[in-house]
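In: Following is a predicted model, sequence given first.
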Amino acid sequence: MDALPFLTAVYAGQPVWLWLAFLSFIGFLLWLDLGVINNKDGVVSASKSAKMWAAFASLAVAFGAYVYFVYEPDPRYYNSPDNLNQQAVIQYFTGYLLETALAFDNIFVIGMIFTFFAVPREYQHRVLFWGIIGAIVFRAIFIGLGSAVVNEFTWVLYIFAAFLIFTGWKMLFGGDHEMKLEDNPVLKFVKKRMRVTETIENHNFFVKKPHPDGSGRLVLWATPLFLALMMVELVDIIFAVDSVPAIFAVTRDPFIVYTSNIFAILGLRSMYFMLAEAVERFKYLKYGLSLVLVLIGFKIIWNFGLSKELKMVPYMEPHWSLIATLVLLGGAIGYSLWKTRHEGVKPAE
């Protein structure tokens, strides 16, 4: 009985029990992933990866049905008190599509990380699995902070708008910049202050080996697999700088923000082993994504500045964002596949 007041307490617009139920469900999915389906080291085939993605995508759609029929949105986070569930489900799917597209760049960078550290394919799923654990924690922190700031100081959305427009413009015209891992300051810092083995030791992130002073006593060493995991987490944090402002531009409901983020991360990480081999076929996706970011940035200015404050234009309803996102991303993907239809897929390393 003592736990009931805590479970029914409201956090970020929803009762604590709902947050715990969602996290427990995600924990169950991760246990099912590593503890049952992929409990042994091995290469995840493209077909198995596709099936895993289809399962996660189906769950994301099913959760959208929950949002529409069962979820009780907090009116504070919505423009109108009418049709709250309809607004919530549109914002959820818009956020899910946007986060999936934003996370797509992770695949290319993660592939670079695995190549740099010479991570065998049979251990890559283990790194991605623990990377998801970190992403769940870090996204919760970023979204919690972002929600507190946005709902206390609404004008921060204008800063988000300017950032999204700038990011989209830079993606559109800034060119490609290759990530140089050997020059990464975080990696240099860690390697100077930790004992790191020269080679990967099975699937272990840490191993016990003799101290380098020759005393013979066993001490803990990090392996290159741990450094790869650390860099995957760092990349996710860097990409969150783009994705968190983008999703708050779509919806201010923290529960919708977080759930759409997590389902997108789960789905895309499960698709890594299939998309990593064909990532070059989606080379024009970034142009569609850049236009989506610019559009969302202008939507903030339109809705909160020109519509709410100046009363100059009508409010842009959420479904228009969803339609625009679908058209731009779908068009960019279709154009990419058409333009690269004669290009061969790189063989798996």
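Out: Arrived safely.

In: C-alpha from now on. contacts and neighbour counts both.
Out: Noted.

In: can you pull out the strands in this protein?
Out: Applying DSSP state E to the chain gives strands spanning 10-11, 14-15, 206-210, 218-222.

In: got those as CSV, with distance to residue 63 columns?
Out: As requested, the strands of the chain are arranged in CSV below (distance: least, C-alpha to C-alpha, whole Å):
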stretch, distance to residue 63
strand 10-11, 20
strand 14-15, 16
strand 206-210, 37
strand 218-222, 39
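
In: Adding mean neighbour count, write those strands out as CSV.
Out: Shown next, in CSV, are the strands of the chain (neighbours: other C-alpha atoms under 10 Å):
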stretch, mean neighbour count
strand 10-11, 14
strand 14-15, 16
strand 206-210, 15
strand 218-222, 15
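
In: quick one: contacts for residue 269?
Out: Going by C-alpha atoms under 8 Å, 6 or more residues apart in numbering, residue 269 touches 107, 128, 132.

In: try this one side by side with the last:
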Amino acid sequence: MDVSPLVWGLTIAGIVGLLLFDFYFHVRKAHVPTLREAAIWSSLYVGIAIVFGLGVLVFGGATPGGEYFAGYITEKALSVDNLFVFLIIMSSFRVPREDQQKVLLFGIAFALIARTGFIFLGAALINSFAWVFYLFGLILILTAGNMLKSEDEESETADNFVVRLSRKVIHTTEHYDGDKLFTVHIGKRAMTPMLLVMVAIGGTDILFALDSIPAIFGLTQDTYLVFTAVAFSLLGLRQLFFLIEGLLDRLIYLSYGLAAILAFIGVKLILHALHENNLGFINDGEPIPVTEISTSFSLSVILGVLVVTVLASLYSPAGKAQNAISNARRHASAYLDSEYTQDPAERERIYGLLLSEHDQIVALGPKYRQRARDEEPLMELLQHARDSHDAAVARGQAKPTGPSKLLSPRS
């Protein structure tokens, strides 16, 4: 596409304007977004991305339009996978519920800045060195392989090298002071955990870009389409987090679907590299006449894999059980954490979700009830949450919810 500087300027201004609007009208005042609010705004941002894509179809043609939608869908799917890590980071740092929106918006803004840098770097490399397609293809295939490996315990601590170094260099408090990055502690200026959370999310955003950018360049080499597909996939990610937070652990096959998509795009890039080959040790530096994968076929494969992956995850009993157990663990921890929220209604909502997740585990049958009972730390958490709620009811600080019925090792 031939995009004028004016169109570039208007596009960037529009994206920055949406981020500023999000901050001043939704995030600046700390609050927990309702499901309705998250659904409305998430749908609005998806609608904006679709309208933009239709504009590309009308003014750019079918090929650029197809490339944009293929890139947008792929980047959106990868961004949902990134939400898993954001959830782990915020759980590890015990970010207060009311301030999670601000952390997410920072992560989105930082990701957009970091990926924009990678986009222009990638475009410069592609324009100068055709062999970069081989490199990008190899990166995606290796990334696909790594996604199939099981996660180790250390990967879920959100305590990376940068965070550990920050803790050593800068005096850090153990508790939050609202959404402040710095506070005064024992007469000294100190860093709050809020800044550490943002450092952790910023660091992971850079890592995410290492597979995100090669993936989008595997679908289109048009810098404008790459930038807009990435930008629109990130916009609305904050609202999407609160909308599907309770379903994240249920998508047990998402990593397999994304691995298949990244491997497919990696093969597509290598085929394109062979078609444009100029490396002397491959076919004497001459292009190799191989079949290239069309944009329409790529879009069909991406959509098909995602639909199958999501449906298989949602209807899988194992997915339902994992989702219920993971959410029960998270909600029990949140209910017991005095810093998680100051809103009594939010605490009651969390306990209500805990009861609902208990019912889901029970409904799945003896096999999954036993799986939950076998997790001793989870049983202890549930017991503490039950005792804490009973004590709050006795003090008149919470409403009775009927007979106490949370799982126990013998229930």
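Out: The structure has been received and is ready for your questions. Everything numeric here is computed off the predicted structure, so don't read it as measured data.

In: And residue 117 of the second structure? What does it align with in the first structure?
Out: In the first structure, residue 117 of the second structure lines up with residue 141, judged by TM-score structural alignment.

In: out of the strands of the first structure, which comes closest to residue 45 of the first structure?
Out: strand 206-210 (26.9 Å; C-alpha to C-alpha).

In: Show me what that closest one is in contact with.
Out: If you take C-alpha under 8 Å, 6+ apart as the criterion, strand 206-210 of the first structure is touched by 201, 216-223, 226.

In: and which of the residues you listed is nearest to residue 12 of the first structure?
Out: residue 226 (34.1 Å).

In: For residue 50 of the first structure, find the nearest of the strands of the first structure.
Out: Of all the strands of the first structure, strand 206-210 sits nearest to residue 50 of the first structure, with 31.0 Å by C-alpha to C-alpha.

In: contacting residues for the counterpart of residue 202 of the first structure in the second structure?
Out: Here residue 202 of the first structure is matched to residue 178 in the second structure, going by TM-score structural alignment. By C-alpha under 8 Å, 6+ apart, the contact set of residue 178 of the second structure is residue 99.

In: How much space separates residue 178 of the second structure from residue 195 of the second structure?
Out: 12 Å (C-alpha to C-alpha, to the nearest Å).

In: OK, contacts around residue 222 of the first structure?
Out: Counting by C-alpha under 8 Å, 6+ apart, residue 222 of the first structure has contacts 194-197, 205-207.

In: let's see it at 7 Å
Out: Residue 222 of the first structure makes contact with 195-197, 205-207, according to C-alpha atoms under 7 Å, 6 or more residues apart in numbering.

In: corresponding residue for it in the second structure?
Out: Matched to the second structure by TM-score structural alignment, residue 222 of the first structure sits across from residue 191.

In: ok, residue 265 of the second structure - contacts?
Out: 215, 218.

In: can you tell me which residue in the first structure aligns to residue 294 of the second structure?
Out: The equivalent of residue 294 of the second structure in the first structure is residue 317 (alignment by TM-score structural alignment).

In: now that match: how far from residue 283 of the first structure?
Out: According to C-alpha to C-alpha, residue 317 of the first structure and residue 283 of the first structure sit 31 Å apart.

In: now swap in residue 162 of the first structure and tell me
Out: Plainly put, residue 162 of the first structure is 25 Å away from residue 283 of the first structure if you go by C-alpha to C-alpha.

In: For burial, what's the neighbour tally of residue 230 of the second structure?
Out: Neighbour count of residue 230 of the second structure, defined by other C-alpha atoms under 10 Å: 27.
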